[in-house]
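Engineer: Turn this into a structure:
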Amino acid sequence: MMARRSTLAAAVMLCGGMLATRAPAQDSDSARLNAVLACATIDKKSARLACYDAQAQGGGAAA
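Structural biologist: Okay, here's the model as predicted:
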């Protein structure tokens, strides 16, 4: 019975650690989406395309 509790406790801690490491990636995904949406607000076609290109390449510069 004690070994079973230890196994369960280890599994819970492992899963909790995996969930904790996912949070920054979700923040990054949200930031990336917001940056792409910001590109859509750019009126000048060439600047908007440059913004989308920068986001697709993993850069920034959503201006």
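Engineer: Please make it C-alpha for all contacts and neighbour counts, starting now.
Structural biologist: Will do.
Engineer: all helices of this structure, in order?
Structural biologist: Secondary structure of the chain, counting by DSSP state H: helices at 2-39, 45-56.
Engineer: Those helices into CSV, with extra columns for mean neighbour count?
Structural biologist: Listed next are the helices of the chain as CSV, based on neighbours: other C-alpha atoms under 10 Å:
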stretch, mean neighbour count
helix 2-39, 12
helix 45-56, 16
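Engineer: roughly how far apart are Y52 and A9?
Structural biologist: Note on Y52: its distance to A9, by C-alpha to C-alpha, to the nearest Å, is 46 Å.
Engineer: I'd like the structure of this one too, to check against the first:
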Amino acid sequence: MANIAQSGDVIIFERGGLTVKGMVFKIRNNSALVKINHSMAASLGLETPMTVVNHKNYRVDEV
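Structural biologist: This is a model prediction of the structure:
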């Protein structure tokens, strides 16, 4: 299994056919709460720049 992110980590995930980068601000048992930039949120049709990503659906950015 991939590494589980920690608060403050940057993760990369796919959403709506786009590759999205965001910062984890809270970890739950099965998912991470992530803040993305406002323009990406608008591109994805989200009302806020926050989203939830299952641990199976992202990778931690090593940069």
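Engineer: TM-score of the superposition?
Structural biologist: Taking TM-score structural alignment, normalised by the length of structure 1 as the basis, the two superposed chains have a TM-score of 0.26; 30 aligned residues with a C-alpha RMSD of 4.1 Å.
Engineer: residues touching T19 of structure 2, list them.
Structural biologist: 12-13 (C-alpha atoms under 8 Å, 6 or more residues apart in numbering).
Engineer: Make sure it is indeed in a strand.
Structural biologist: Yes. The assignment for T19 of structure 2 by DSSP: H, G, I helix; E, B strand; the rest coil puts it in a strand.
Engineer: and A32 of structure 2, how far is that from S43 of structure 2?
Structural biologist: A32 of structure 2 is 20 Å from S43 of structure 2, by C-alpha to C-alpha.
Engineer: quick one: which of the two has more around it?
Structural biologist: Between A32 of structure 2 and S43, A32 has the larger neighbour count (other C-alpha atoms under 10 Å), namely 24 against 10.
Engineer: L18 of structure 2: how many residues sit nearby?
Structural biologist: Neighbours of L18 of structure 2 (other C-alpha under 10 Å): 11.
Engineer: same question, the one 4 residues further on
Structural biologist: A total of 22 residues lie near G22 of structure 2 under the criterion other C-alpha under 10 Å.
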